[in-house]
Each structure stands twice: as C-alpha cells, then as structure tokens.
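> build the 3D model from these lines:
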Amino acid sequence: MSFMTREPSGYERALDLFEGVVVGVPEDAWGLPSPCEAWSAADLLGHVIGGQLEIIALIGGEEPPDAADAPGRLVGGDPVASWRRARAACAAALTPEALATPIPFGGFGELPLRDLLDTYVLELLVHAWDLARATGLPVCLDPDLVHRASATAQVIGTTMRKEGLLGPALTPPRGAGELTRLLAFLGRDESAFPEKGEPA
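Model prediction:
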C-alpha cells in the first residue's frame, strides 16, 4: 500500500492546499515580496520545491540541494509545472520501504520518514499562507491542519529559533484564534500582509 492511499496524517491534504495557492498566483505576482524576509513569492515557492527535493535526497542518503540561497532559481519559467514535477517526483519516491527509513530529525534523534512527513504539515500550511498573502489570494486553511501544525510548532519551534530559522515570536491579540496564535509564534505579523480586501 502506498503512502498516498494511507491518510492518517495531513501531509497529502497540506500538499493539496499549497498547490491550490500555487495555481492561483497571477503570472505577474511571482516577484512580489513575501512575509519571509528578503524572499519574493517565487523564492518562497522555490523553498518549498527544495523541500520536496530534500525528501528525495534523504531517502537516497544523498546531500539535498541548497534551497536557502536564491531558492527562486528552482522555479524556472513555469512555476506551476516546476512545483508539480517536484511533487510528483517526491510522491514516486515514497515507497513503503522509504517511509520506514529512519531520518535524522534535528536534536530529536531519528524518526521514520512517515512520521517526519507528519511534521511537514507545518511547513506546507504556513507557506501556503505566506504565498497567498504575498500575492493577494484568499486562502482557507483547514482547522485540523492548523491544529496539527500548531502542535508541531510547539515541539520544534524553540530549536528552529535557536538555529536562526525563525524570527522572534510576536504577541497575538487577546482572544486570537489558533491560526493567528500560530502565525505570531512563528514571527508572522498578519497586519503587514492583510488579506485582499482588508485594510492595510
């Protein structure tokens, strides 16, 4: 049975959510700034494409590509096609044997790749929000995925911040919902990138 027919986690749903934003980005919006400092919308997509390629490299025990320096170069001339190629290649690599492969997970030891992909919901969900806000698209984030992402953030967020992968946490407004609290924990200021139709 392949991973894509097994759905205990939100990984595949999070991929679908992210792709739904990618396909909606206007052609002239890929150069717009994103909530990720110094990254354009294209850089942001390149970063997530790099994440798919990193998973493939981890399965093969190879050095993953560097998606931190000018990640927009991974997007090429057709952002949607580049994303879909990377996603399809990653999906093809997720054999039952690969999903059972122990993968180093920061300071937490090793996890089977299957479990590591559960944590990747955080990456996909937050960057779907980032890309939507950068390009003026509405996006509705599945509350269940938000909850899963929030749980992951609480486990790994402090380590990521120490490694310089996250900015300082912000204080969410009183009574804020789980998504706003998650974004604030990750250093995102919703008011700096209001949803289309909201006051800036």
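
> please count neighbours and contacts with C-alpha atoms only from this point.
Noted.

> L182 - nearest residue in space that isn't next to it in sequence?
Spatial nearest neighbour of L182, chain neighbours left out: S150 (5.8 Å); criterion: CA to CA, 6 or more residues apart in numbering.

> one more sequence to fold, the one below, so I can look at both together:
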Amino acid sequence: MKKISELLDAAAGSALPVIRGIDDSRLGDPTPCAEYDVRALAGHLVQVVVNFTALGARHDTESGAAADAVTGDWRERFGEKTDALVAAWAAPGAEEGTAGARGFPARTVGHMVLGDLTVHAWDLARATGQDFEPDAAVVDELGPALEGMAPKAREAKVFGEPFPVRDGASPFARVLALTGRDPDWQPPRA
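The predicted structure follows:
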C-alpha cells in the first residue's frame, strides 16, 4: 500500500502542468462542475490544498469564504502549496488516527484530497482544452476509496449521482463517473 504522500506527490505532478497551462483568457469558461467557472474552480482547488495541508498536520482549517486565490503568480503558488501538502502528509504519523473536526480516519481524509486534486485537475484540463493523464497508482487507489465514500458524499451533495459509463471504460473514466461526472464532457461550443 502506497503512502498518501507518495500518491499526492504523483497527483500534484499531474495537476501542476494543467494549472500552469490555464490561460487568463479561459478563467471565465465553464467547467464540468456547473457551479464553478475556471477561476472559481481553480480558487476552490487552491483552498482544498490549503485546508488539507492543515488537516494532514492536524491543524484547524480555514473556514468561510477564501480570498480570490487566482491573482498574481497563483500558478507558481499552487506548486508551492502542493509541495506543502505532500510534506504535511509525509510527516511521521500523518496517516494514523483521525483528522479534522469530524474525526474521519486520517487515510480517508488523505483520499479525499487525493480525489479532489485529481478530479478537479481533470475538470480544469477539460474546461481549458488540455490533456490530462492521472498517475495509474493514484487511479488504482481512488477507485475503491471513492467507491466507499460515495454514499456519504452523495448525501452531502459533494458527489452527483453516478454517471453511466460504457463497457470497457477506463478505470479513470469509472472514477469520474462515480463522482457524477460525464467522462466525455466537453465545453459548450461558442
């Protein structure tokens, strides 16, 4: 079983080129997450990384609306923040016990951020016309982890209803569908 920090490092390695590839002219474009445009989803992902870094280090998370994280050299800061995320989850004991106010097992919390980092990187890549290929070990870990979380995640409106996938769909397409996404989503044509 791979450590969460190793998986997060691989997921960040797949996400960072997507973040760096987002042109400012695309920030208002729609994403597979209907409630977010590219700017809002990128800002949400930055906040996710910050909050789960705190959870990995057993600190309180920031609550309330975050300031616009998509300003200045935000793409470079995203890389720094994912480095901090990996470091927090690589610390001795990070995967032991519970994390967060809800007392979830720490490894489950690690799976949550792994899922967000990977799936939202795909969302952003799809929305901005970029390629995205997640790390195979990350996908192998996410499949069963998100399957176990799915009922509660749907109850909390974090996941949509599962999207039907064709026979022979890739493991990552199945992960996307599990979260309620259409793995074949394309941005609307102008």
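
> quick one: map the residue nearest to L182 of structure 1 onto structure 2.
In structure 2, the position corresponding to S150 of structure 1 is occupied by G143, as judged by TM-score structural alignment.

> mind listing what's buried in the helix or strand hosting its match?
Counting by DSSP states H and E, the secondary-structure element that holds G143 of structure 2 is helix 136-155. With burial defined by 16 or more other CA atoms under 10 Å, the residues of helix 136-155 of structure 2 counted as buried are V138, V139, E141, L142, G143, A145, L146, A150, A153, R154.

> rebuild the residues you listed as JSON lines, extending it with distance to W89 of structure 2.
Below are those laid out as JSON lines (distance: CA to CA, whole Å):
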{"residue": "V138", "distance to W89 of structure 2": "15"}
{"residue": "V139", "distance to W89 of structure 2": "18"}
{"residue": "E141", "distance to W89 of structure 2": "16"}
{"residue": "L142", "distance to W89 of structure 2": "17"}
{"residue": "G143", "distance to W89 of structure 2": "20"}
{"residue": "A145", "distance to W89 of structure 2": "17"}
{"residue": "L146", "distance to W89 of structure 2": "19"}
{"residue": "A150", "distance to W89 of structure 2": "23"}
{"residue": "A153", "distance to W89 of structure 2": "22"}
{"residue": "R154", "distance to W89 of structure 2": "26"}
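
> tell me the counterpart of P32 of structure 2 in structure 1.
Match for P32 of structure 2 (TM-score structural alignment): P35.

> what about the residue nearest to its match when sequence neighbours are not counted, how many neighbours?
Of all residues not flanking P35 of structure 1 in the chain, D130 sits nearest, at 5.7 Å (CA to CA, 6+ apart). The local packing count at D130 of structure 1 equals 24, with neighbours defined by other CA atoms under 10 Å.

> how close does D130 of structure 1 sit to D142 of structure 1?
Between D130 of structure 1 and D142 of structure 1 the distance, using CA to CA, to the nearest Å, works out to 15 Å.

> for M160 of structure 1, same thing?
Using CA to CA, which is the criterion applied here, M160 of structure 1 is 24 Å from D142 of structure 1.

> and the residue nearest to P35 of structure 1, what pairs with it in structure 2?
Using TM-score structural alignment, the equivalent of D130 of structure 1 in structure 2 is D123.

> got the contact list for that match?
Each residue near D123 of structure 2 by CA atoms under 8 Å, 6 or more residues apart in numbering is listed here: T31, P32, C33.

> hmm, W122 and the second one touching each other?
No: contact criterion CA atoms under 8 Å: P32 of structure 2 and W122 do not qualify, at 9.1 Å.

> sorry, back to before: of the buried residues of helix 136-155 of structure 2, closest to G100 of structure 2?
In terms of CA to CA, no member of those lies closer to G100 of structure 2 than A153, at 16.2 Å.
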